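Trainee: A predicted structure for the sequence below; I have some questions about it.
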Amino acid sequence: MALVNYNEVLNYAREHKITVGAFNALNMETAQALISAADKMRSPLILQTYHAHVDYAGADYIRAIADVATRHTDMKIAMGLDHGRSYEQAKSCVDNLYTGVMIDLASENYDFNVEETRKVVALARGKGISVEAELGMISDADRSLEEIAAGYTDPVMAKSFVEDTGIDCLAVSIGTAHGIYKYTPKINFDLLGILLEEVACPIVVHGGSNTPDEEVERMVKMGISKLNVGTDFFNAYKRAICEVFETKGEDADIVEIMAAARKAVEAVAIHKLEILTKFRV
């Protein structure tokens, strides 16, 4: 099945009352694992490329892997840039036929964020490519709860930002963070409820790794459209490789090593999708 854009999978999510998993893939094994999980769980999925991984592997290489991977399922699969750092990086993914791109300029001032995001929207819209942006600061998970809370998304500003840019979905800061939490996260569910009610486009939550399952389930039930997960997959991948080496050392076969990593990523993806599709209708 051909890749679809974010709007198509987000519309599916709204209709069936699920949250779409936006899962980071870097290579063949991670892409295979995530697609297999989506197929087994009968759930749409967004394969995402973290901006640093685009720089490492190249948008063309990763796009080609995703294109082949999607032939192994009949589920709706989108392909997206995660936390794009510039118009130029977003353009490289648009040019390589990603079906969604995120431009993340939340650390810049509001006017610059709007101006550059509009440019990405104008570039992508004519090619049927969806655009995600961010407002508020989603911190790294080693920050204190106070530092994370300082970056909360302002609902009034978020509503204006969506109107000013024409984006397809908005990533918001509500207490989640990127990476492995130093402290137990404190999710501001009241703020999330206001954002879901006031903002016209689908709401995205980043920092899905290491967030307690019961809190993810509550966000799903409230109606978030998309949850980003990356670190949990890459940590499972690394642990599986280490376990093979600990057992077999240098005698370990490369295929055995990579197969173990792929299996570990698939197991995590299935667990995440069980939560994200729990209230499916």
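Mentor: Yep, it's here.
Trainee: alpha carbons only for contacts and neighbour counts from here, please
Mentor: OK.
Trainee: which stretches of this structure form strands?
Mentor: Counting by DSSP state E, the segments of the chain that form strands are 20-24, 45-50, 77-84, 100-103, 130-135, 169-172, 203-205, 226-229.
Trainee: for the ones you listed, give me a markdown table that also has distance to residue 192 and mean neighbour count.
Mentor: Formatted as a markdown table, the strands of the chain follow (distance: least, Cα to Cα, whole Å; neighbours: other Cα atoms under 10 Å):
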| stretch | distance to residue 192 | mean neighbour count |
| --- | --- | --- |
| strand 20-24 | 17 | 27 |
| strand 45-50 | 22 | 28 |
| strand 77-84 | 21 | 27 |
| strand 100-103 | 20 | 29 |
| strand 130-135 | 13 | 28 |
| strand 169-172 | 9 | 26 |
| strand 203-205 | 9 | 23 |
| strand 226-229 | 13 | 25 |
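Trainee: out of the ones you listed, nearest to residue 8?
Mentor: With distances scored as Cα to Cα, the stretch of the strands of the chain nearest to residue 8 is strand 77-84 (8.5 Å).
Trainee: and the closest one, what does it pack against?
Mentor: helix 6-16, strand 45-50, helix 51-57, helix 87-95, strand 100-103 (3 or more Cα pairs under 8 Å, 6 or more residues apart in numbering; DSSP states H and E).
Trainee: put this beside the first:
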Amino acid sequence: MLVSMKEILDRASAENYAVAAPVCQTEFNARVAIKCAEEMNAPIILLIPLIFDYDVDLFGRYLKELAEAASVPVAVNHDHGSDFESAVACIRAGFSSIMVDRSELPFEENAAQVRELVKVAHAVGVSVEAELGHVGNAGSYDVDRDAALTEPELAKRFIEETGIDCLAVAIGTAHGAYNKGQVPYLDYERLAEIKKVTNNFPLVLHGGSGTGDEALGKVAKMGINKVNIGCELFQSAIEAIKGADTEGSGAYGFANIIEEGYGSRVKHFIRVLDSQDRAWKPEDRSGKREKVEITKDTIL
């Protein structure tokens, strides 16, 4: 069932859990991610960054068909869109959500460019994610970590001025692989304050890989509703290949080996984020969801 990311994340925020958003480089990744979600009866968000060499129109139409045929809610999200043209191309190709990433720009310019694409996307039922603060790269974590953490009051203002459907926040994670032995440290108090002042607005965590199960489980209960994951999934697939017997005819099992490595990690994150058995059926889409209040006891 193809849905917007808004539909998935509004429910996740109301019921206090997070949804896995695995990076999908190919049709094969997407099929595996959806298969895992179906096996675990979980909603899923396919994350499509355009850093890879896609035929966006062809890939988008294919992903749309896969999502429509799925037995669980699936959103197809254009990740880290850096220009107007690529966002429109993804909307035309059938993506149900886009991310407008202008996080390195000053607040006013960031908000203005996001607001422009919100008008376009919402006109055709596509949801929009944006980022305030800036999530840097894991390789330079010691330098970047505190450079642009999200300010709670600015987050509230940004949401009100842009009309976005979910907000990616910088609370201490980073993109990519951390240096050996390094573990990110998250600002939980900042997250709690952002969730409070934005009135339980759906929040997104970028850089889920390497953050650790305990931390991810905790933020999923504190108001993060979508967690982007890429590096750990690919590392798991590579490790599965390294450990497999691919001599001779064993090489024909190449695709199955990758599926096992990548897929087992997708399922792992679905469990950690508490989105297993959270899927719903088409007839339930208009139903009112009970809101779960976040209290001090909830997050400790």
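Mentor: Done, it's in. Please read these numbers as outputs of a predicted model, since none were measured by experiment.
Trainee: re earlier: in TSV, list the helices and strands packed on strand 77-84 of the first structure along with distance to residue 151 of the first structure.
Mentor: Shown next, in TSV, are those (distance: least, Cα to Cα, whole Å):
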stretch	distance to residue 151 of the first structure
helix 6-16	26
strand 45-50	21
helix 51-57	21
helix 87-95	23
strand 100-103	18
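Trainee: for these, which one sits closest to residue 258 of the first structure?
Mentor: Between residue 258 of the first structure and these, the tightest spacing by Cα to Cα is seen for helix 51-57, at 17.7 Å.
Trainee: quick one: that closest one to chain centroid distance?
Mentor: Computed by Cα atoms, centre = their mean, to the nearest Å, the chain-centroid distance of helix 51-57 of the first structure equals 15 Å.
Trainee: kindly report the same for stretch 12-21 of the second structure.
Mentor: Here the centre of stretch 12-21 of the second structure is set off from its chain's centre by 11 Å, with Cα atoms, centre = their mean.
Trainee: over to stretch 220-240 of the second structure?
Mentor: Computed by Cα atoms, centre = their mean, the chain-centroid distance of stretch 220-240 of the second structure equals 9 Å.
Trainee: the residue sitting furthest away from the middle of the second structure and residue 230 of the second structure, how far apart?
Mentor: Among the C-alpha atoms of the second structure, the one most distant from their mean position (Cα atoms, centre = their mean) is that of residue 248, at 38.6 Å. Taken as Cα to Cα, to the nearest Å, the spacing of residue 248 of the second structure relative to residue 230 of the second structure amounts to 31 Å.
Trainee: ok, residue 160 of the second structure next?
Mentor: With the distance defined as Cα to Cα, residue 160 of the second structure ends up 30 Å from residue 230 of the second structure.
Trainee: then residue 57 of the second structure?
Mentor: Applying Cα to Cα, one obtains 23 Å for the distance of residue 57 of the second structure from residue 230 of the second structure.
Trainee: of the two, who's got more company?
Mentor: residue 230 (22 against 15; other Cα atoms under 10 Å).
Trainee: looking for the alignment partner of the more buried one in the first structure.
Mentor: Alignment of residue 230 of the second structure against the first structure is given by TM-score structural alignment, with residue 230 as its counterpart.
Trainee: quick one, what contacts the closest residue to that match other than its chain neighbours?
Mentor: Counting by Cα to Cα, 6 or more residues apart in numbering, the nearest residue to residue 230 of the first structure once its immediate chain neighbours are dropped is residue 24, at 4.9 Å. Applying Cα atoms under 8 Å, 6 or more residues apart in numbering to residue 24 of the first structure gives the contacts 47-50, 228-230, 233.
Trainee: between the strands of the first structure, which gets nearest to residue 181 of the first structure?
Mentor: Evaluated over the strands of the first structure, closeness to residue 181 of the first structure peaks at strand 226-229, with 13.5 Å, by Cα to Cα.
Trainee: grab the nearest non-local neighbour of residue 115 of the second structure.
Mentor: Residue nearest to residue 115 of the second structure in three dimensions, not counting chain neighbours: residue 162, with 4.5 Å by Cα to Cα, 6+ apart.
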